[in-house]
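1. Dropping the sequence and predicted coords here.
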Amino acid sequence: MSADHAAGAAQTSDAATHLTGVAGWAVDIMEAIGAPGAGLAIALENLFPPLPSELILPLAGFTASRGNFSLAEALIWTTLGSVAGALLLYGIGALLGRQRMRTIAWKLPLVDVADVDRAEAWFNRHGAKAVFFGRMIPVFRSLISIPAGIERMAVWKFLLLTTAGSLIWNTVFVLAGFYLGENWHLVEGYADVFQKIVIAAVAVTVTIWVVRRLAKGRDKAPS
């Protein structure tokens, strides 16, 4: 280990002593195995959306700025992690399949098989844009891989769109952490506001859908 690298690792360790929870866990992984640790953390974030990429990615940039690994390594490994996690979810969707999805829809309250058909038609029209831009939207970053698998989007196309979208998202946050240094956590505040807006919009949309579905059910009920 070079003197610069050792100094960088020591600085990161000093900073990490003040971190707890997910942040401390992510830094521990990056310190233990370097840039691949950042990739592993992001792969797990894809599988478990409560793990925030908006926190892990700036930390990867900050760790790179301390000399533990290069900025290029941070970008490459986090993008590989994003693709690996997304591909696993795509596989789950492919195993689930269209017919199983329709069977599940039959058993769910307030859900009609026609809803599944409409969702399928929508994905067939907008799937490429959904996969690409979905990589830059909290929560949907992970979930969009499942319908892509159910609809059996061509794997090469899925990988290309996922790589491109993830690279853009990862680059923004890794660079922010890299150049902000010790102030990397400032990124999280802005990202948290964005995430809350997305979640609120989804909640409103779901509420409207449920109200309309209940009203439709009442209209069909015999008088």
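-> Ah, there it is.
2. Going by C-alpha atoms from here, please, whenever you check contacts or count neighbours.
-> OK.
3. Look up the closest residue to the residue nearest the centre of the chain, ignoring the ones flanking it.
-> Per Cα atoms, centre = their mean, the C-alpha nearest to the average position across the chain is that of residue 141, at 3.6 Å. Spatial nearest neighbour of residue 141, excluding adjacent residues (Cα to Cα, 6 or more residues apart in numbering): residue 135 at 4.4 Å.
4. neighbours around the one you found, how many?
-> 27 (other Cα atoms under 10 Å).
5. who touches it in this structure?
-> Neighbour list for residue 135: 141, 142, 162, 165, 166, 169 [criterion: Cα atoms under 8 Å, 6 or more residues apart in numbering].
6. From the chain's centroid, how far away is the top helix by length along the chain?
-> In the chain, taking DSSP state H as the definition, the longest helix is helix 71-107. Distance, stretch centre to chain centre, for helix 71-107: 10 Å (Cα atoms, centre = their mean, to the nearest Å).
7. Check it against this one:
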Amino acid sequence: MIVSAASPSTDPSAGYDGFIGWVLTLMETLGEIGVGIAILLETFLPPIPSEAVLPGAGFLAYEGRMNFWLAWAAATAGALLGAWIWYVVGAALGRDRTRRLVGRIPLLDHDDFDKSEAFFQRWGGVAVLVGRCVPLVRSFISIPAGIERMSFTHFSAYTLLGSGVWNAIWIGAGYLFGPAIRPALEQWSGALSNAVVAVIAIAFVWFVVKRVRRLVRSSAGEKKSVGSDH
């Protein structure tokens, strides 16, 4: 068990309000099991940034109130369990049903699904491995893996590796820097979350504009074709 020199007990949720503060308090109350639950929740609630939650577990280990390795194992187990659930969802829906659902979503069509499927077929293992370290993506990368019936053993191995590395980095940061990480973490994690949201928003706006322009051109082409027939 990794234990630091005695230091005044500090509330890891201090400085965090709302749901993140609640999750950090959950970890402090339930210990290592709470860390696993927090990461499992993040799988289904992407707005919970693990880069803001996991250093809290490291900080508790720094103060000797939690076992570092058990916290890491619990976090990785929570990530794996969440990934398994999404994998099963993808496998249950299957390719054809998912393709039909995508085709019914406004501004999407079957070509979008086909391109995504081709991308995953080419980069499946790498996509799962790297996706575990990307906000939002790590919550849903398991769905195409389930749809494509990727080897469950390989899927689990890639998920364990990617999640294990990611969790070790952030829990380790909380442990190594101790109290010194809190001001930087509060500022940096917020900036990171905002940056991710901004990139996703820009990509979404670009996608909508591009798709609407394509639909307008397609509609204009159909009208012109109908007019020429008359």
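-> Cool, got the structure. Quick caveat, the model's predicted, so the values are computed rather than measured.
8. What's the TM-score once they're superposed?
-> Remark: TM-score between the superposed chains equals 0.86 [TM-score structural alignment, normalised by the length of structure 1]; 217 aligned residues with a Cα RMSD of 2.3 Å.
9. so the longest helix of structure 1 matches what in structure 2?
-> Residues 68-104 of structure 2 are the counterpart of helix 71-107 of structure 1, counting by TM-score structural alignment.
10. In structure 1, what residue spans correspond to helices?
-> 3-16, 21-33, 35-47, 53-65, 71-107, 113-134, 140-143, 145-150, 155-180, 186-220.
11. Out of those helices, which is the most enclosed?
-> With neighbours defined as mean count of other Cα atoms under 10 Å, those peak in mean count at helix 53-65, which reaches a mean of 29.
12. for it, packing partners?
-> Counting contacts by 3 or more Cα pairs under 8 Å, 6 or more residues apart in numbering; DSSP states H and E, helix 53-65 of structure 1 is packed against helix 21-33, helix 35-47, helix 71-107, helix 155-180, helix 186-220.
13. Now distance to residue 59 of structure 1 too, for those helices, in TSV please.
-> Compiled in TSV, the helices and strands packed on helix 53-65 of structure 1 are given as follows (distance: least, Cα to Cα, whole Å):
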stretch	distance to residue 59 of structure 1
helix 21-33	7
helix 35-47	9
helix 71-107	10
helix 155-180	6
helix 186-220	10
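14. And those: which comes nearest residue 127 of structure 1?
-> helix 155-180 (9.5 Å; Cα to Cα).
15. so where in structure 2 does that closest one end up aligned?
-> Alignment of helix 155-180 of structure 1 against structure 2: residues 152-177, by TM-score structural alignment.
16. Quick one: distance of the matching stretch to the chain centre.
-> With Cα atoms, centre = their mean, you get 13 Å for stretch 152-177 of structure 2.
17. Quick check: that stretch compared with structure 1, mean distance?
-> Here stretch 152-177 of structure 2, set against structure 1 after superposition, deviates by a mean of 0.9 Å using mean Cα distance after the TM-score superposition for structure 1.
18. With stretch 78-89 of structure 2 instead?
-> Mean deviation for stretch 78-89 of structure 2: 1.2 Å (mean Cα distance after the TM-score superposition for structure 1).
19. For that stretch, give me every contacting residue.
-> For stretch 78-89 of structure 2, the external contacting residues (Cα under 8 Å, 6+ apart) are 36-40, 43-44, 139-140, 142-147, 156, 159-160, 163.
20. Please apply the same query to stretch 208-219 of structure 2.
-> Contact with stretch 208-219 of structure 2 is made by residue 107, as judged by Cα under 8 Å, 6+ apart.
21. Quick one: map residue 34 of structure 1 onto structure 2.
-> By TM-score structural alignment, residue 34 of structure 1 lines up with residue 31 in structure 2.
22. Report how many residues lie close to that match.
-> 20.
23. Could you measure from it over to residue 65 of structure 2?
-> 8 Å (Cα to Cα, to the nearest Å).
24. and what of residue 164 of structure 2?
-> 21 Å.
25. just residue 143 of structure 2 next, same as before
-> To residue 65 of structure 2, residue 143 of structure 2 is 36 Å away according to Cα to Cα.
26. do residue 90 of structure 2 as well
-> Residue 90 of structure 2 is 39 Å from residue 65 of structure 2, by Cα to Cα.
27. Please apply the same query to residue 198 of structure 2.
-> 36 Å.
28. what's the answer for residue 178 of structure 2, then?
-> Residue 178 of structure 2 is 13 Å from residue 65 of structure 2, by Cα to Cα.
29. Ok, residue 121 of structure 2 next?
-> The value you get for residue 121 of structure 2 to residue 65 of structure 2, if Cα to Cα is used, is 44 Å.
30. next one: residue 140 of structure 2
-> Relative to residue 65 of structure 2, and taking Cα to Cα, residue 140 of structure 2 is found at 33 Å.
31. Please apply the same query to residue 36 of structure 2.
-> 16 Å.
32. for residue 59 of structure 2, same thing?
-> From residue 59 of structure 2 to residue 65 of structure 2 the distance is 9 Å (Cα to Cα).
33. Residue 44 of structure 2 now?
-> 27 Å.
34. which ones are touching the nearest residue to residue 181 of structure 1 once chain neighbours are set aside?
-> Leaving aside its sequence neighbours, residue 181 of structure 1 sits nearest to residue 62 (Cα to Cα, 6+ apart; 5.2 Å). Applying Cα under 8 Å, 6+ apart, we find residue 62 of structure 1 in contact with 174, 177, 178, 179, 180, 181, 182, 184.
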